[in-house]
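In: this is the structure alone, sequence omitted:
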């Protein structure tokens, strides 16, 4: 076996133990979250059980980490970020361009979002969904409808809200606005130290 591969495999168990402990979880907590037995988790962390995908994928989901970050895999391929913008055309409200800045499923997501001026038909439609949103206005003015409140936000202003509350946001004027948008699908809130 390639020595660097052997070193990577040998380091997975201690890394898994460190991640679990850093998150304040017991083996019982992790067993409940993953469906794996305490014995299997213990053997995996001690290096007595070889890490396989059927064991690592539930752990990656439970920790909400990309698999390569979970195991500490070295970077491969082109290290430059290749951002792919996506255009949205809602039925009501405003079109926007969303540029994903992260790609870790199930974790806190970061986007740059350009909120376009309205081409939709009808008044803005407030939506609700599980999660928590935070955004920072980079340029332009943003109109935020949150419950029965209406807020106007300018460059440097932030919004922080539970997405279970009916909400809508778009440009406040006839010019696009740009925001840095963080969204946590499971009620996660951005906080110092999130990585």
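Out: Received, thanks. The shown structure was predicted, so the numbers you read here are calculated from the model rather than taken from an experiment.
In: could you use CA atoms for every contact and neighbour count after this?
Out: Fine.
In: could I get the full set of helices for this protein?
Out: 3-22, 27-34, 38-46, 53-63, 67-71 (DSSP state H).
In: can you redo these as JSON lines with distance to residue 163?
Out: Below are the helices of the chain laid out as JSON lines (distance: least, Cα to Cα, whole Å):
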{"stretch": "helix 3-22", "distance to residue 163": "28"}
{"stretch": "helix 27-34", "distance to residue 163": "24"}
{"stretch": "helix 38-46", "distance to residue 163": "35"}
{"stretch": "helix 53-63", "distance to residue 163": "22"}
{"stretch": "helix 67-71", "distance to residue 163": "28"}
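In: who wins for proximity to residue 81 among those?
Out: helix 67-71 (16.2 Å; Cα to Cα).
In: next one: that closest one to chain centre, how far?
Out: Its chain's C-alpha centre and that of helix 67-71 lie 15 Å apart, by Cα atoms, centre = their mean, to the nearest Å.
In: these two touch, right, residue 137 and residue 144?
Out: No. In this structure residue 137 lies outside contact range of residue 144 using Cα atoms under 8 Å: 11.3 Å.
In: roughly how far does residue 60 sit from residue 34?
Out: Per Cα to Cα, to the nearest Å, residue 60 is found 9 Å from residue 34.
In: what does residue 28 give?
Out: Here the distance between residue 28 and residue 34 works out to 10 Å (Cα to Cα).
In: looking at those two, which is more packed in?
Out: Remark: of residue 28 and residue 34, residue 34 carries more neighbours, 19 against 14, as counted by other Cα atoms under 10 Å.
In: below is structure B, check it against A:
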């Protein structure tokens, strides 16, 4: 991002924060001790923002200079997941690292009939898991129960119940969410790889 583009972003953020608070130019100008005409020229790009003015504006808008000048690019919005593959299972982690540390991991999984599930392959660990089927049909083994989960349906369960998710009659694609305990258990069971 060029200096001019960054300057435009800062100006837009100042104007946007002022308007979001319902403040006039006069109201913000009074709070940061600059004239309304200077503030107007800053917002419209007809005047450079001095560092001392930026400090005053950030303080008056109850934000930080870092937040005002933070560069804007796709990386703060777009997640480009990396594919992790093992026998019968492909996983794309859709959560950012900082979100994962907050206790939730979201992933897309493609499970094929080659994945070993059912008796002898059931996992138990603290936590909860939720998933919805995007395509195909999932076979959920939950304790002694076997349940089919179809497209558009969802399942949520305690992972303290022995469980596994497999494909029924062909590949299945699911969107799944683990809490922090579930993420840790799945990562440990697959050698610190993404959950599977």
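Out: Structure's in. What do you need? Quick caveat: nothing in here was measured; it's all calculated off a predicted structure.
In: what does the superposition give as a TM-score?
Out: TM-score of the superposed chains, computed with TM-score structural alignment, normalised by the length of structure 1, equals 0.52; 127 aligned residues with a Cα RMSD of 3.6 Å.
In: follow-up on the earlier one: name the residues contacting each of residue 137 and residue 144 of structure 1.
Out: Residues touching both residue 137 of structure 1 and residue 144 (Cα atoms under 8 Å, 6 or more residues apart in numbering) are residue 153.
In: what are the ranges of the strands in structure 1?
Out: Using DSSP state E, the strands of structure 1 run over 86-88, 96-100, 109-115, 132-139, 142-146, 149-153, 158-162, 167-171, 177-184.
In: tell me how many other residues crowd the residue nearest to residue 68 of structure 1 when sequence neighbours are not counted.
Out: Using Cα to Cα, 6 or more residues apart in numbering and skipping residues adjacent in sequence, the residue nearest residue 68 of structure 1 is residue 74, 7.8 Å away. Neighbour count for residue 74 of structure 1, taken as other Cα under 10 Å: 8.
In: quick one on the thing from earlier: out of the helices of structure 1, which gets nearest to residue 126 of structure 1?
Out: Comparing the helices of structure 1 by Cα to Cα, helix 53-63 comes nearest, at 30.4 Å.
In: quick one: the closest one aligns where in structure 2?
Out: Alignment note (TM-score structural alignment): helix 53-63 of structure 1 is unmatched in structure 2.
In: what comes up buried for that helix?
Out: Across helix 53-63 of structure 1, burial judged by 16 or more other Cα atoms under 10 Å covers 55-63.
In: repeat for stretch 96-103 of structure 2
Out: Neighbour counts over stretch 96-103 of structure 2 (16+ other Cα under 10 Å) mark 96, 100 as buried.
In: check contacts around the residue positioned nearest the centre of structure 2.
Out: The centre of structure 2 sits closest to residue 95, judged by Cα atoms, centre = their mean, with a distance of 4.5 Å. Counting by Cα under 8 Å, 6+ apart, residue 95 of structure 2 touches 79, 104-107.
In: try residue 171 of structure 2
Out: 110-113, 136-137 are the contacts of residue 171 of structure 2 under Cα under 8 Å, 6+ apart.
In: if you set the cut-off to 6 Å instead, what comes out?
Out: With contact set as Cα atoms under 6 Å, 6 or more residues apart in numbering, residue 171 of structure 2 has these partners: 111-112.
In: now the one 5 residues further on
Out: Contact partners of residue 176 of structure 2, counting by Cα under 6 Å, 6+ apart, are 106-107, 130-131.
In: farthest-apart pair in the residues you listed, please.
Out: 107 and 130 (10.6 Å).
In: neighbour count for the two, which is higher?
Out: residue 107 (20 against 17).
In: translate the more buried one into the numbering of structure 1.
Out: Match for residue 107 of structure 2 (TM-score structural alignment): residue 111.
In: and residue 176 of structure 1? What does it align with in structure 2?
Out: In structure 2, residue 176 of structure 1 lands on residue 171 (TM-score structural alignment).
In: now which residue in structure 2 aligns to residue 100 of structure 1?
Out: Under TM-score structural alignment, residue 100 of structure 1 pairs with residue 93 in structure 2.
In: looking at structure 2, which helix is longest?
Out: Longest helix of structure 2, by residue count under DSSP H: helix 3-20.
In: what's the angle from it to helix 51-60?
Out: Counting by axes from the mean of the first three to the mean of the last three Cα atoms, to 10 degrees, helix 3-20 of structure 2 points 30 degrees away from the direction of helix 51-60.
In: state the span of structure 1 onto which helix 3-20 of structure 2 is aligned.
Out: Against structure 1, helix 3-20 of structure 2 falls on no residues (TM-score structural alignment).
In: in stretch 170-182 of structure 2, which residues are buried?
Out: Within stretch 170-182 of structure 2, the residues that count as buried by 16+ other Cα under 10 Å are 171-182.
In: what about stretch 79-99 of structure 2, start to end distance?
Out: 12 Å.
In: do stretch 79-92 of structure 2 as well
Out: Start to finish, the residues bounding stretch 79-92 of structure 2 are 10 Å apart (Cα to Cα).
In: and that stretch, how far out from the chain's middle?
Out: For stretch 79-92 of structure 2, the distance to the chain centre is 17 Å (Cα atoms, centre = their mean).
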